[in-house]
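>>> predicted model and sequence follow; I will ask about them next.
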Amino acid sequence: MSYKRGLRSAANAVAESEPKRLKKTTTVTTTDKDQQADAKSRSTEKSYWLFKAEPESRIVNGVDVKFSFDDLKTEHQATWDGVRNFEARNTMKKMNVGDLGFFYQSNCKIPGIVGILKVCKSAYPDSFDKKHPYYDPKSDPENPKWFMVDVEYVRPLKRLVSLQELKELVSKPHSPLNEMALLRRSRLSVTPVREKEWDFILQLAEEE
């Protein structure tokens, strides 16, 4: 069965295939076409979020739960499942189709934000498959305990914005990141992003 940390191919939600093994890539590029698509998808009515995934192999209950931004690019659409924290779950239940999110790679050599994704299906009950590495027998199909959303690839950032860089910036007076959930609630795999934080980080990513 093909499971990854927080992500499972939406196309394979019923019939799973063996997981792909892709080499991790640290270099990301963008094009004018990518930027136009990104701008077109943005709206003042949208909300912004941050999603964490692990790009390097980690075995949970016999399953490799790795998932990188390159994996999302290859699959184009994927299901963000396996979230087993109530606060993160409630955050996902607030998401709407069209909302944008940062893809944050964690538990790796240089953790940080590498790209942008978009919510393409709002929250619905998480998998009840007993072979899922995060299967919860206490979740009742009649009253689901956990939820997931579907996301799709948008584009990479011009450069990786590392966690270390964000931590250094948050200590500065009047920083737009002073209240950023990623830095205040670092253990959560899904967090909200304020519009001013979103815009500031996009600006950072354009700097050499």
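Received the coordinates, thanks.

>>> every contact and neighbour count from this point should use C-alpha atoms.
Noted.

>>> could you check how far the residue nearest to residue 146 when sequence neighbours are not counted is from residue 199?
Spatially, and ignoring its direct neighbours in sequence, residue 146 is nearest to residue 126 (5.4 Å; Cα to Cα, 6 or more residues apart in numbering). Distance from residue 126 to residue 199, counting by Cα to Cα, to the nearest Å: 31 Å.

>>> more crowded one of these two?
Neighbour tally, residue 126 and residue 199, criterion other Cα atoms under 10 Å: the higher count belongs to residue 126, 21 against 12.

>>> let's bring in a second model and compare:
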Amino acid sequence: MPAHWLLKSEPDVFGYPDLVRVGTEPWNGVRNYLARNHLRAMKVGDRALFYHSNAHPTGIAGVAKIVRAAYADDLQFDPESAYHDPKSSPADPRWSMVDVSPLLAFPEVLTLAQVRELPAWEGSPLTQKGTRLSVFPVTPLQFRAALKAAGVELPKK
């Protein structure tokens, strides 16, 4: 059974429509150790709720699937990148990324206010004030509740 995650992105930088347009994209630039550990725990086939942060409205825009398990984030080695880490080395990289592809766009963004109304999401890092983690696990119950609230079903295999 696939695990479930939430991935946050600012849609003016890279939103769900961008993922649909490009098909597959590395989820890179994560520079928080806990979020990095979550990326490293992802497996091919896992599902991720794609969350638009710093947007109007903020909320879940769709579902992505993990299509490549964690590997070294190449931006950490690029001195021209804002995500460069001079203390990281190719022999022992600090930062990881996964590749994601779109699975299902929501007809409308499931807003943070709507998510907060879902009992399954009580106590989630998403609904707690001050939590800024960009990658974290969600329970199967939270995942199903989000799909139901958005009025969508995942396609059958």
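Sure thing, it's come through. Predicted model, so just to flag it, every value in this text is computed and none were measured.

>>> what does the TM-score come to for these two?
Laid over one another, the chains give 0.89 as their TM-score (TM-score structural alignment, normalised by the length of structure 2), with 149 aligned residues with a Cα RMSD of 1.4 Å.

>>> before we move on, back to that, how about the residue nearest to residue 146 of structure 1, what's its match in structure 2?
Following TM-score structural alignment, the counterpart assigned to residue 126 of structure 1 within structure 2 is residue 73.

>>> ok, for the residue nearest the centre of structure 1, nearest residue in space, not its chain neighbours?
With distances taken as Cα atoms, centre = their mean, residue 51 lies nearest the centre of structure 1, 2.6 Å away. In this structure, residue 51 of structure 1 finds its nearest non-sequential neighbour in residue 190, 4.8 Å apart by Cα to Cα, 6+ apart.

>>> trace that neighbour over to structure 2, please.
The pairwise alignment with structure 2 assigns residue 190 of structure 1 to residue 135, based on TM-score structural alignment.

>>> ok, residue 77 of structure 1 next?
Aligning on TM-score structural alignment places residue 77 of structure 1 opposite residue 24 in structure 2.

>>> pretty sure residue 183 of structure 1 sits against residue 167.
Yes - counting by Cα atoms under 8 Å, residue 183 of structure 1 does reach residue 167; the two are 7.2 Å apart.

>>> now the strands for structure 2?
Taking DSSP state E, the strands of structure 2 run over residues 4-9, 25-27, 47-52, 59-72, 96-111, 135-138.

>>> verify the stated contact: the match of residue 190 of structure 1 with residue 41.
No - with contact defined as Cα under 8 Å, residue 135 of structure 2 does not reach residue 41; the gap is 11.0 Å.

>>> show me which of these two is the more surrounded one.
More crowded of residue 135 of structure 2 and residue 41, by other Cα under 10 Å: residue 135, with 25 against 12.

>>> what's the counterpart of residue 150 of structure 2 in structure 1?
Aligned against structure 1 by TM-score structural alignment, residue 150 of structure 2 finds its counterpart in residue 205.

>>> then residue 60 of structure 2?
By TM-score structural alignment, residue 60 of structure 2 lines up with residue 113.

>>> count of residues packed around the closest residue in space to residue 28 of structure 2 that isn't next to it in sequence?
Once flanking residues are discounted, residue 28 of structure 2 sits nearest to residue 97: 4.9 Å by Cα to Cα, 6+ apart. Residues lying near residue 97 of structure 2 (other Cα under 10 Å) number 22.

>>> got a list of what the aligned partner of residue 97 of structure 2 in structure 1 touches?
Superposed on structure 1 with TM-score structural alignment, residue 97 of structure 2 falls opposite residue 148. Counting by Cα atoms under 8 Å, 6 or more residues apart in numbering, residue 148 of structure 1 touches 79, 80, 81, 82, 83, 89, 92, 122, 123, 124, 125, 126.

>>> so residue 148 of structure 1 versus residue 169 of structure 1, what's the distance?
Taken as Cα to Cα, the span from residue 148 of structure 1 to residue 169 of structure 1 is 32 Å.

>>> helices of structure 1, start to end?
Applying DSSP state H to structure 1 gives helices spanning 32-41, 69-75, 86-93, 163-170, 181-184, 195-206.
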